[in-house]
Every structure is written in C-alpha cells, then in structure tokens.
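*Asks:* Pasting the sequence and the predicted coordinates here, then a few questions.
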Amino acid sequence: MKDDAIMTTAATHAAKEPQQPVANPNVSTTPPSRETVGSFTMKVLNGISIAVVVALVPQALLGELLKALVPSYPSLQQFLALIALSASMLPAIIGFLVGMQFKLNPIQNATVAVAAVLGSGVAKVDPDGGFHLQGTGLVINAGVTAAIAVLLAKYIGPKLGQYIVLFLPMIVVVVAGGIGWLVTYPVVNVFSRWLGQVIVGATDLQPILMGAIMAMVFAFLILSPISTVGIATAIFLAGVASGTANLGCVCASFGVCVAGWRANPVAASLLPVIGSPKVHMANIMGRPLNFLPILCTSAIVGAIGGWLGISGTPISAGFGISGLVGPVTALNAEGWGWTFGNVLIIIGIFIVVPLLLSIVFVRLFERAGIIRPDHYRLDFV
C-alpha cells in the first residue's frame, strides 16, 4: 500500500510538471551568434574557396588532357562532358558550403544552395522551354546571393518553428534568389567583366609591368584566405594576365617550400608545391615579413612571364604548379604548342627560374636576419 501511495504521489507531481516541447530536428535551437562584418565575410569566402576546389579541380586537372586526347579517342568526350557538368554545379556547392560555414541545418543549407544557383546566372531561360545550363555562373554573385540567403535562413528560419519546411524555402527563393537574379546579377556581371577586361587590356599593353604586378598580387592571394581560382573565375581573367597570375602562385609554392625546408619534414616541405601553399597561410598572415622573398621572386618571374607571353585561362590562373595545370594550359595556349623548345621554356619559367630565385632570395633575407626557417614551420598536430 505504501508503495502504491508513493507511485500515485509521483504520478500526480509528474502530471503537474509542464510538458517539455519536442525538439524539431529541422529547426536550429542554438541562438544565432553575433557576427562581425569581417567574420561573416571570411566565412562566405571560405565556403567559396572550398566549393571552387571541389567543383573546378576535376576540370582543371583533366580538361586540357582530355581535350588533347579526344581527337584520337572520341569516347573520352563523355568524360569531358562529365567534368564540364561538375563545374556547372559550382553555384550549388557554393551555397551549400557557405551554409555549412554558419552551421545551418539541412533545410536552411538546401535553401541557401538553391538561392546561390538562382543568383549565379549559370542557368538561362531557354525560349523553347526549360533552362540552358552552361559554364560556372558568376562566382561573385553566387557568393553575394548565398550571403543574403544565409541572413534570411539564420535569423528568420528559427522563428518559423514547425512551419520552417513550408515557408523558409519560399521566402529564401523569392527574396534572396530574386535579389540575386534581378538586382545584383546585372550589376556584378557588368563590373566583373569590366574589371577583367581592364586587367587583361592593361597586361596586353604593358605585359612586363603588369606581369610583375599580377604575379605579386596572386602570390599574396594564394597565401591568404581568399581563393585565387575564385577571384580569377569571377573576373574572367584570361590571356597573359592569367598566365602571369599563375606564375605568382608558382612562386609562392616554391618560396614557402624553400624557406621552410630545414624546419619541416620532406613531405610537409613539398606540400605547398604538390598541393597548395595555403598551408602556410598562418605563417604569412601572422608575420607579413615572411612574404618578402616570395614578393621579390614573383615580381621577376611575372615580368619574365609577361615578356614571354605566358598565357592561361580563368581556371588555371589560381592553381599554380599543382597538378601541372599552369604549364599544361600555357603549352595548349594559342601560339604555343608541344614543341621541344616550348616545353623547355615552360619548364624553365614554371620550375627552374622560380626555384632558383626562391633559393637566392630566401638565403638573402635569412642573412639579413629578416626571416628564419622556423618562421615557416608547419604544425599539423
């Protein structure tokens, strides 16, 4: 009887306790953290950077090779179409990965991805019905649209409660997608093409001077959080401007490799060359003087590249020596070709000269006491 009384009392108290609402897995219960303009922008740029690598690396590494082989092996055309289609998925990947940077839930991420596609302009309305999908779209505007969509999804989504599935996609698509499609795309498209044409035109007029400038700028960008491929594709960088920008990335790769050779294991030292020099981003951003030998090397190599007329594409501009994207693209450019002499020139400008100059300037700045090998130490643990 006593046990029954205890159970009855417990049940009575339990009935009086307020019922806790069941959590909806599609609604984020974490209050939105305060974002500064700088941190918000960096998250968007980081999402774009990762997306560019995921979507464009297959085309960058295999595109030129497959184009060369297709005349002899027509069946490879299917694979060429495959990687071209993967590149067209860039806006969707940008939206999804930007959303992940802000730790959005699946529904919010999906709506941001849809909005980014709408704002990118990658799909054009076909007069005969449906849509025509071509290229990668406008990378900058895909990022801008994704940023607007994130703001809506992050701050409006949680207020919709259980109705998030019904209303959030509609709100984000109409508002963020509409702004990206109708308002920002025409403006950003005109500005991006104008900026690219100005840079390419200036490089054509002053290839040596602009070659040095482009190489220095892209050497810095590839060692920063900003995506070099994203910038190059966004402003449609091509020709000698692209080729010399690529040489800047090459100089950054060899520069940090040489500078950190005595402070890092062999595998870690080679990582900037066979992978990406961005692994040294903290070393350069934390101590800008570490960039000095790379700056000197890239200025000279970029000037030589402008004099030689080293060319590239918007995709190749930001990859450097990784995957041999830059050298292969330069050899396939108009006016070049795979002759013995051209191959020797490309090997010299992409490997021999940057490596030798990196050794010279690294030793020079070391003797001046400005840099030390431990300034370029990589710690992955």
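*Replies:* In hand now; what should we look at?
*Asks:* contacts and neighbour counts: CA atoms only from here.
*Replies:* Will do.
*Asks:* From Phe102, how far out is Val114?
*Replies:* Applying C-alpha to C-alpha, to the nearest Å, the value for Val114 to Phe102 is 16 Å.
*Asks:* likewise Leu65?
*Replies:* 37 Å.
*Asks:* out of everything not next to it in sequence, what's closest to Tyr185?
*Replies:* Distances taken as C-alpha to C-alpha, 6 or more residues apart in numbering put Asn141 closest to Tyr185, at 6.0 Å, once the chain neighbours are dropped.
*Asks:* Spatially central residue in the protein, please.
*Replies:* Ser49 (2.3 Å; C-alpha atoms, centre = their mean).
*Asks:* what's the helix or strand for that residue?
*Replies:* Ser49 belongs to helix 37-69 when assigned by DSSP states H and E.
*Asks:* on that earlier part again, comparing Leu65 and Phe102, which residue is more hemmed in?
*Replies:* Taking other C-alpha atoms under 10 Å, Leu65 and Phe102 do not tie; Phe102 has more neighbours (19 against 16).
*Asks:* give me the number of residues near the residue lying closest to the more buried one once chain neighbours are set aside?
*Replies:* Among residues not flanking Phe102 along the chain, Lys43 sits closest, at 7.3 Å (C-alpha to C-alpha, 6+ apart). Residues lying near Lys43 (other C-alpha under 10 Å) number 19.
*Asks:* just checking, Lys43 touches Val98?
*Replies:* Yes: under the criterion of C-alpha atoms under 8 Å, Lys43 makes contact with Val98 at 6.8 Å.
*Asks:* Overlap in contacts, these two.
*Replies:* Here Lys43 and Val98 share no contacting residue, scored by C-alpha atoms under 8 Å, 6 or more residues apart in numbering.
*Asks:* got a list of what Pro169 touches?
*Replies:* Pro169 touches 107-108, 111, counting by C-alpha under 8 Å, 6+ apart.
*Asks:* ugh, wrong one, His13
*Replies:* His13 neighbours (C-alpha under 8 Å, 6+ apart): none.
*Asks:* any chance you could map the strands in the stretch 151-300 of the chain?
*Replies:* Here the stretch 151-300 of the chain has no strands by DSSP state E, counting those that start in this stretch.
*Asks:* try it against this one:
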Amino acid sequence: MEKFKSFLKRKDIEISAKRYLIDALGAMAQGLFCSLLIGTIINTFGTQFKIPFLTSPVAVIGGTEYTAGGIASAMSGPAMSIAIGYALKCPPLVLFSLTAAGFAANALGGAGGPLAVLFIAVISAELGKAVSKETRIDILVTPLVTVMAGILLSWLIAPPLGKAAMSVGSLIMWATELQPLLMGILVAVLTGMALTLPISSAAICAALGLTGLAGGAAVAGCCAQMVGFAVMSFKENKWGGLVSQGIGTSMLQMGNIIK
C-alpha cells in the first residue's frame, strides 16, 4: 500500500473531491466557455449585426457547413477535456491525447456530453499520467493508453450518461403538465438547474421542443440563473465574471457550488 501511495504521489495523482469536483469541473466550465459558448456568441453577434463573414460557412467538413462560431462550438469536447487535463496537471503527451477522448465523450454523450467528458477525461488523464515516462517508448505508450482509454470509456459509459441527463428533461416535461403558475415556476427552476449542471441544457430543451408558455418559463429560468449568479458574484469576479456568466454560462460557478 505504501508503494502504491508513493507511486500516486510521484505521478501527482490525487484522488480527492477537490481535485475532481472543484479543480477539474471548474476548468471544464472554462473549456466549455472558450468553445461552445464563444461560438454561440460569435454566431449571435453575426446574425444580429448581419456580418457576412460570421454568418457564412468558412469550412465544409464531411458535407457539413461550419461558420466561424460553428467551428468553435464543434470543438467543445476537446476543449473541455484539455482544460480538465490542465487542471489535473497532466504531462504534455497526456494533455494533447485528451483531445480525442473529449471529442468521443462529447459526441457519444448527447445531452450528457459535458458530464461524460468530465468522467472520461478524468479517468483517461489519470491513466495516462500513470504510464507517462514509465517506458522507453513513452511517445507511443502514453498517447496510446490515453486515447484508447478515452474512446473505450466513451463507447461504454457516454450513452448511458446521456440518457441520465435526459431525465432532467423528463422532469421538465412533467412540470409542463401542471397548472400554469406551478408549471412556470418548476420549468424555470429546472431549466436553470440544467443550465448550471455539467449537462447540455440546450440539447435537452431542443429535444423537448419547449414552446409557448413552457418555452417562456425556460427562458426566464435561464436568464434568472445567469444574471443572478453574475450579479451575486460581481464583488469577487468583477466585470469579467459579470460578462462571462451574464452572456456565457452559470456553469462557471459549478466549482464554487461544489465547495
């Protein structure tokens, strides 16, 4: 046991709630902001101000057209996984190899993509760190272990996590069947929670097709959650926090919520 503890210490593998639920989760939120949310902001800016460069496709990949913002959004999985690897203090080869793990986890996770990325990137990163510089062919072994672990785990657990995330959607749909006042309150609260949790609230709401009064309640919940966190934390986070949470995501507060 002492040898194992010594090995973990040498590899900087710290199995703790702080490392995984605060450091990694906080970094993941920043990775999400720097990809999906920045991409969404770019697309919205281009659409609202009718800027051709931002609304026209700049690349066609596999028959799918991508705008500038679309490219940024498509990189959300790799961005989140690399951010997690950075928080876990991964060596370079492990950090770069997390790109594939993040893409696979986010793609296969559906509505639970960010949650899948969190679990899978953490495990893949720690496995990669464990084998890093342990062999003479480290440049082959470390990326191979990290990438294959990420892809295998994505194949095994990302789809179930996506289904679990959609259970939040089931709660929202149940709430829409209540009388208007209660429905509005519950839909707003549940949607706000989904916005802050490491799941894709956009994917959930799109799958549910919320419209009318329920759609309005969902929008109110999102606005209240984002603006509320932005204003409440202004004293600590100043203008950067106000902007990033107000027009970005309240998921940036997940690390503080866990604390």
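*Replies:* Structure received. Remember, it's a predicted structure, so these values are computed and weren't measured experimentally.
*Asks:* Superposed, how do the two chains score by TM?
*Replies:* Once superposed, chain against chain, the TM-score is 0.69 (TM-score structural alignment, normalised by the length of structure 2); 227 aligned residues with a C-alpha RMSD of 3.9 Å.
*Asks:* one step back: the residue nearest to the centre of structure 1 matches what in structure 2?
*Replies:* Aligned by TM-score structural alignment, Ser49 of structure 1 pairs with Ala29 of structure 2.
*Asks:* now the residue nearest to Tyr185 of structure 1: how far from Gly275 of structure 1?
*Replies:* Distance from Asn141 of structure 1 to Gly275 of structure 1, by C-alpha to C-alpha: 28 Å.
*Asks:* These two: which is more packed in?
*Replies:* Asn141 (27 against 15).
*Asks:* Just to check, that one is in contact with Val188?
*Replies:* Yes: counting by C-alpha under 8 Å, Val188 is a contact partner of Asn141 of structure 1 at 6.5 Å.
*Asks:* hang on, the earlier thing: following superposition onto structure 2, what is the mean distance for the helix holding Ser49 of structure 1?
*Replies:* When structure 2 is overlaid, helix 37-69 of structure 1 sits 2.4 Å from its aligned residues on average, using mean C-alpha distance after the TM-score superposition for structure 1.
*Asks:* what's the burial count for the residue nearest to the residue nearest to the centre of structure 1 when sequence neighbours are not counted?
*Replies:* Nearest non-adjacent residue to Ser49 of structure 1, counting by C-alpha to C-alpha, 6+ apart: Ser227, 4.9 Å away. Using other C-alpha under 10 Å, Ser227 of structure 1 is surrounded by 25 other residues.
*Asks:* thought Ser227 of structure 1 was touching Phe220?
*Replies:* No: using C-alpha under 8 Å, Ser227 of structure 1 is not in contact with Phe220; the gap is 10.7 Å.
*Asks:* what's the counterpart of Thr196 of structure 2 in structure 1?
*Replies:* Match for Thr196 of structure 2 (TM-score structural alignment): Thr228.
*Asks:* What number of residues are in the vicinity of its match?
*Replies:* 29.
*Asks:* Repeat that for Phe96 of structure 2.
*Replies:* Phe96 of structure 2, neighbours per other C-alpha under 10 Å, totals 19.
*Asks:* Next, the contact list for the equivalent of it over in structure 1, please.
*Replies:* The alignment partner of Phe96 of structure 2 in structure 1, by TM-score structural alignment, is Ala110. Ala110 of structure 1 sits next to 95-96 when contact means C-alpha under 8 Å, 6+ apart.
*Asks:* so which strand or helix has Ala110 of structure 1?
*Replies:* helix 106-120.
*Asks:* mean shift between that helix and structure 2?
*Replies:* Mean deviation for helix 106-120 of structure 1: 1.4 Å (mean C-alpha distance after the TM-score superposition for structure 1).
*Asks:* and that helix, how far from the chain's centre?
*Replies:* 18 Å (C-alpha atoms, centre = their mean, to the nearest Å).
*Asks:* tell me which residues of whichever helix or strand comes after that helix are tucked away?
*Replies:* Where DSSP H and E defines the elements, the next helix or strand beyond helix 106-120 of structure 1 is strand 123-125. Residues Ala123 are the ones in strand 123-125 of structure 1 that count as buried (16 or more other C-alpha atoms under 10 Å).
*Asks:* Name the residues that touch strand 123-125 of structure 1?
*Replies:* Under C-alpha under 8 Å, 6+ apart, the answer for strand 123-125 of structure 1 is 117, 131-134, 137.
*Asks:* Could you save those as JSON lines and add columns showing distance to Ala299 of structure 1, secondary structure and neighbour count?
*Replies:* Output for the contacts of strand 123-125 of structure 1, formatted as JSON lines (distance: C-alpha to C-alpha, whole Å; DSSP: H, G, I helix; E, B strand; the rest coil; neighbours: other C-alpha atoms under 10 Å):
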{"residue": "Val117", "distance to Ala299 of structure 1": "38", "secondary structure": "helix", "neighbour count": "31"}
{"residue": "Phe131", "distance to Ala299 of structure 1": "45", "secondary structure": "strand", "neighbour count": "12"}
{"residue": "His132", "distance to Ala299 of structure 1": "42", "secondary structure": "strand", "neighbour count": "11"}
{"residue": "Leu133", "distance to Ala299 of structure 1": "39", "secondary structure": "strand", "neighbour count": "16"}
{"residue": "Gln134", "distance to Ala299 of structure 1": "36", "secondary structure": "coil", "neighbour count": "15"}
{"residue": "Gly137", "distance to Ala299 of structure 1": "32", "secondary structure": "coil", "neighbour count": "26"}
